[in-house]
Structures are given as C-alpha cells and as structure tokens.
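[1] can't give you the sequence, but here's the structure:
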C-alpha cells in the first residue's frame, strides 16, 4: 500500500515537472470570503508566466454577482473570454458577499450579455473530454457542489464516459481547500467553510473521487500567512483585487489582513509541496453528516493526502509575501485605465 501511494504521489506531481503549462480548472464560490480573489489573481499571474493554462473558472455558489465578479477579474488580466461555469444541479447555497457586486459594477465585464450560461458539470465534461491524456489539475476553494455533480454526470455529446470514469481518464490531481486538519471539531451545525455548506456533496466527493485528492487546510495554518495590508494600498480604481479587499474589510481597511487558505491550495496545485509545506500521505479523511472532517491513519487510502503545516513555521512571512506579490503583479498586457467612478 505504501509503495502504491508513493507511485501515485509521483504521478500526481509529474505535471509540475513538465515544461508545458499545467492545465488548470479553478472552482470557487467567490462570495463570502475575499481570499478567492487573491487566489484567482495568482492563477492569472501564473498563466501570464507560462506556468499554467487556465482552462476555466467554475462557480460553486448561488450569489448572482459571483460570476460577473470573476468575469471582471478575468477581463482585467486580459482573458475576457475565459469560460465560466455556473453552479450545477439543485444543490448549492447562496451566501452574501461584501465585494462581488462592487467589483462587477466597477470594472468591465459582460458576463450576463456575452457568456453562454452553462452549468459547471457540463463545462467540466466538455473541457475534460477535449484533453488527450490525464493531465488536468482541478483546484476547488469553495463548496464541493460542482465536483459531486461532475461525478454524477452521465454520458453526453462530449464523452460517452460517465462522470467518475471521465475524471479517472482525464484528471491528474485534484486539490481541495477544506477544512482544518487533522480534524475540524466545532460541535455546532452552522453552515460555514467549504465542507459544511453542502455536506452531502462533500461526503460524496471524498468517498468517490478516483484520482489523487490533496486536501489543504485553513484555520491557524492559513492565518499565519495572512495578506491584504499591501494590497489595499493599490488604487482601487485600477486594481479589482484592491477594491475587493477594501470592500471586504470596510471603511477601516488600513492595516487589515486576511488568511490565504485559497492561495495555499493554488500554490500546492501548481508547484507542489516543496519547499514550504509538510504533507501527510498516510490515512484518509472521514466526514460526518454535517460536514465535519477528521483524518485517520486507518484505513490508508492510496490517493488521499493533506497539508496543513509549514515545514518551517519561520517561513510564514516569506510565503505571505509571495502571495501578496502575486496579487500585486500587473497583467502581462499592462494595467488598464482607471475604472470610471
């Protein structure tokens, strides 16, 4: 079992070693927390540098401003036609956002008039079916609603394969931000975090996902690498990431910071664990009916692992600076003119 897990880990990391851009799909709720914005900015900068090919962005929540906000950010980085998938099926919840509408209304986007309204599961199927091999990396930083819908999807015009078989054939690695490790112990039933908002989907994905699945944790781990202080110094009429963070923090935004749980997931997905993150690759994730998780050494699932700790806690400021630098890097095509107020 240990040898099998080692082989799977190497295979899942193989795309990181390739000179070709890593094909990535980003799945986000883009509503209740602002770290999604920094993570999406990070992916665009990585795409500008040739590290990745950003195939699409999926929306896992039902806030009507999430997709337009994503479209504004994509447009800012010179990718106005990047496909955006909407939450699939009847599951999924609507959460309020302190920034999504503000960004969508302040910066150019035409999601509701130009983009074909397509559910994420259908878009996933189309994108995965078009790949010639199992090379796609998926990063989810929101609810797991779309991931469950993909697994449940049936054969269609894109592929004769069912969802689980299609994932097995075309996805190299899935990095899921959620929840806390080794266990999330809150006894309450409040719907917070990425696992509790749609616990049925969370359990289904954890139980059925057929390829390497890496979980990345939040809580104090992500708090130790918080960012935002420098981002909010950028001109909010020019930078959507600055407007998002200022809107999230409110009028007293100066000096405030927010965790980087989603940026951690992106970094692990694209560059792997080294040199910063410890990995636990023995055991499996157990998720209860309300979405609480606990890691156990037994049974040892060969394609499950997590990271929720730095190899050297002293590296936290260095990693935070890296994340903030990503968020503050201009688009490859240069900065656009300030948004009209």
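    Arrived safely, thanks for sending. Being a predicted model, the structure only gives us computed values, none of them experimental.
[2] okay, CA-based contacts and neighbour counts for the rest of this
    Noted.
[3] the strands in the stretch 201-341 of the chain, which residues?
    Assigned by DSSP state E, counting those that start in this stretch, the stretch 201-341 of the chain shows strands spanning 212-216, 284-287, 293-296, 304-307.
[4] Kindly reformat those strands as a markdown table containing distance to residue 153 and mean neighbour count.
    Formatted as a markdown table, the strands of the stretch 201-341 of the chain follow (distance: least, C-alpha to C-alpha, whole Å; neighbours: other C-alpha atoms under 10 Å):
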| stretch | distance to residue 153 | mean neighbour count |
| --- | --- | --- |
| strand 212-216 | 19 | 25 |
| strand 284-287 | 23 | 20 |
| strand 293-296 | 25 | 18 |
| strand 304-307 | 23 | 24 |
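[5] for comparison:
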C-alpha cells in the first residue's frame, strides 16, 4: 500500500516542479533602452516594438535613458510613454550629451494639433529634474537579479560610457564595470559597420567617439552589434504607416514618420534589428558572426578581430531571411 501511495505523490512533485520551471521561463525579461529619439525615426519604431513586447508580457521595460541632449526630447519620450500607458516609466537624460539640435519630428509632433487637440501629452520636461542617464542606469541595475538584464542601445553611447566609468554610490558599492558584469546578461547595440559594402564610421559611433571606444573596450559581458549594413537591407514599408495603425492619422508614430521625410519612403530599420535580436534570438532571424573583439579606431571605424575568447559578435542576415525578418519587424511595431 505504501508503494501505491508514493506514485501519486511523486507525480504531484514532478508536476509542481514542472510548473515552477514553466513559471520561471515565462518571467518577463528586464530590459533597459538607451535611445537618441529625434535623430532618426527608427528610434520611435524601436520604442513602439518594446511597448508591444511589454504588452504581451514578454519584457519588463525598466527604464529609458536619453542620449540626445535636447530638452524637447524629454517631452516627446514622456508623451510617447503616456500614449502607451507607461507614464510612470523612469527616464534618465544626458545633460551634457551630443546632438542638441531638435531636428524635424520631435518639435513638430509635440506641437501638432489634430481636430483641435494635441496628440502627445507630456508631463515631464527639462524642469522635472530627471537623473543623469548613468545614475538611473546604476539605480535600475542595482535592483535587478544577477545576470538578468538586457540592455538595448540605439544611439550615441554617452550614458553607457558614463555608467562604465562610474564609481560606487548610494545605489551600489560596485563600480560601473563590476555592476554591469554582475547584473547584465546582454548588450544589444546598434553601431558600427561590419561588412565590405561600406567604408565609413557609422553615425552612432562617431557622434560620441570617446564614449564608443570606452564601451567596446570595457563592456564586461556579451555584446552583440548590429551594423549599418544590416538595417540597410531591411526597409520599413511606408504602406504599414499608412494602413496598419488604428486612427493612424493622429497616431504619434505615424505623424512623426510622415514629418521625418517626404512620403512615401521606406526607412532603414537599424535600431529595430537590435531590439528584435535581443528579445527573440531563438527565432533565427539573424546569424551571428564568430566570437571576437570589436575595436573602435581613432576615426570611428569598427574593427572586428575573431577570437575564441572574445565577447563580441555582430549580426548578419541571409538573403533568404530578409522577407521573414522584415515581416517580423513590421508585426512587432504594429503589435500584431
């Protein structure tokens, strides 16, 4: 009789164990975004992807740091977060960052009136006293489980270099490098050129060249780079902007897209590729280079050297996967 009773007990134990593993597997991935919204429209598309991932419970977007040093970008990002019902998300700002110019779509979208009403309703501004980007990063990382955070960086790397160069503070006794090493699982960064198709310094890298060199030199965990050549092969279709969004005529993303350049145009998806790989690496949308080391030279060029012990890789894509990957990008922006 004792042996017969043990069978259901063992089955129950196995079931509970299996349930526990399943629950852990479904825990949303903690994500931090560092962005230069305003310089290109792909930042807004990437941000919308992240909000849609969060709505599907795949991620927990811990915070957003802004590397573009223009006060109106704070208002735009805050308003866009509120549009997606995330008005409480922590924001950080690079007060001495690069590119103070407002460029096109940030001020125009903020000032747009449709049916006599604004389409973005920010509550935070430069007067709100946002923390320095690297200070917010330290605070967010210190509160997360070890080796759990995915960081996505899609602009100049000012905040990230400041994080790595930071010392102990009220949030952690660890310096920046050690804090990252303890808390971050992956850095997915849009920056560099890794093919023979182009021979120039990629924009994100050269904007804050000193910061870029620091990040690629000091980053202590896995780093996956998406180069200029990758996003150039995947063009976001303007038809999606025109047709895929409910009330698209007043959707902030669609308005910003139409303001950024003369329609119709299909924009490169540079920043989007870093988001898609970071959060769905198992879907094989991209191939990875061999392991190695990426060095940023004095002119801003990204030099990759293969090495079995290297922590850096970069993304590639087969021609046969372009259509499927582009559709995945569009679906995630739209929220299908």
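    Cool, the structure landed. Everything numeric in this text was worked out from a predicted model, so none of it was measured.
[6] Now render the strands of the stretch 201-341 of structure 1 as CSV, adding distance to residue 33 of structure 1.
    CSV is the format used below for these (distance: least, C-alpha to C-alpha, whole Å):
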stretch, distance to residue 33 of structure 1
strand 212-216, 16
strand 284-287, 23
strand 293-296, 21
strand 304-307, 21
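[7] counterpart of residue 247 of structure 1 in structure 2?
    Aligned counterpart of residue 247 of structure 1 in structure 2: residue 259 (TM-score structural alignment).
[8] Could you point out which of the strands of the stretch 201-341 of structure 1 sits nearest residue 172 of structure 1?
    Taking C-alpha to C-alpha, strand 212-216 is the member of these nearest to residue 172 of structure 1, at 6.9 Å.
[9] before we move on, the earlier item: quick one, which of the strands of the stretch 201-341 of structure 1 gets closest to residue 276 of structure 1.
    Nearest of the strands of the stretch 201-341 of structure 1 (C-alpha to C-alpha): strand 304-307, 10.2 Å.
[10] what about the closest one, distance to the chain center?
    Strand 304-307 of structure 1 sits 16 Å away from the centroid of its parent chain (C-alpha atoms, centre = their mean, to the nearest Å).
[11] where do the helices sit along structure 2?
    For structure 2, the helices defined by DSSP state H cover 2-25, 42-55, 71-83, 105-111, 133-142, 158-164, 176-183, 203-207, 209-218, 228-231, 238-243, 252-260, 270-279, 322-334.
[12] packing partners for the fifth one?
    Right, helix 133-142 of structure 2. In terms of contacts (3 or more C-alpha pairs under 8 Å, 6 or more residues apart in numbering; DSSP states H and E), helix 133-142 of structure 2 is packed against strand 59-68, strand 91-98, helix 158-164, helix 176-183.
[13] dump the residue contacts of residue 72 of structure 1.
    If you count contacts by C-alpha atoms under 8 Å, 6 or more residues apart in numbering, residue 72 of structure 1 has them with 80, 103, 104, 107, 108, 109, 240.
[14] so which of those residues would you say is closest to residue 212 of structure 1?
    Among those, and counting by C-alpha to C-alpha, the member closest to residue 212 of structure 1 is residue 80, at 31.1 Å.
[15] quick one: that closest one from residue 270 of structure 1, how far?
    Here residue 80 of structure 1 is placed at a distance of 22 Å from residue 270 of structure 1 (C-alpha to C-alpha, to the nearest Å).
[16] out of the two, which sits in the more crowded spot?
    The neighbour count for residue 80 of structure 1 versus residue 270, taken as other C-alpha atoms under 10 Å, is higher for residue 270 (24 against 18).
[17] Residue in structure 2 paired with the more buried one?
    In structure 2, residue 270 of structure 1 lines up with residue 279, judged by TM-score structural alignment.
[18] and what of residue 258 of structure 1?
    So residue 258 of structure 1 corresponds to residue 267, using TM-score structural alignment.
[19] Please pull up the equivalent of residue 236 of structure 2 in structure 1.
    The alignment partner of residue 236 of structure 2 in structure 1, by TM-score structural alignment, is residue 227.
[20] Which residue is the nearest non-sequential neighbour of the aligned partner of residue 47 of structure 1 in structure 2?
    Taking TM-score structural alignment, residue 47 of structure 1 has residue 54 as its aligned residue in structure 2. Among residues not flanking residue 54 of structure 2 along the chain, residue 60 sits closest, at 5.9 Å (C-alpha to C-alpha, 6 or more residues apart in numbering).
[21] okay, now that neighbour: neighbour count?
    Neighbours of residue 60 of structure 2 under the rule other C-alpha under 10 Å: 18.
[22] any idea how far residue 307 of structure 2 lies from residue 30 of structure 2?
    Separation of residue 307 of structure 2 from residue 30 of structure 2 (C-alpha to C-alpha) stands at 29 Å.
[23] Against residue 231 of structure 2, how distant is the counterpart of residue 181 of structure 1 in structure 2?
    Under the alignment (TM-score structural alignment), residue 181 of structure 1 pairs with residue 194 of structure 2. Applying C-alpha to C-alpha, the value for residue 194 of structure 2 to residue 231 of structure 2 is 12 Å.
[24] same question, residue 146 of structure 2
    Using C-alpha to C-alpha, one gets 31 Å for the distance from residue 146 of structure 2 to residue 231 of structure 2.
[25] who has more neighbours, the two?
    residue 231 (23 against 15).
[26] Next, count neighbours for the nearest residue to that one once chain neighbours are set aside.
    Nearest non-adjacent residue to residue 231 of structure 2, counting by C-alpha to C-alpha, 6+ apart: residue 270, 4.0 Å away. Using other C-alpha under 10 Å, residue 270 of structure 2 is surrounded by 26 other residues.
[27] so residue 270 of structure 2 touches residue 42, yeah?
    Yes - Residue 270 of structure 2 is within contact range of residue 42, at 6.8 Å (criterion: C-alpha atoms under 8 Å).
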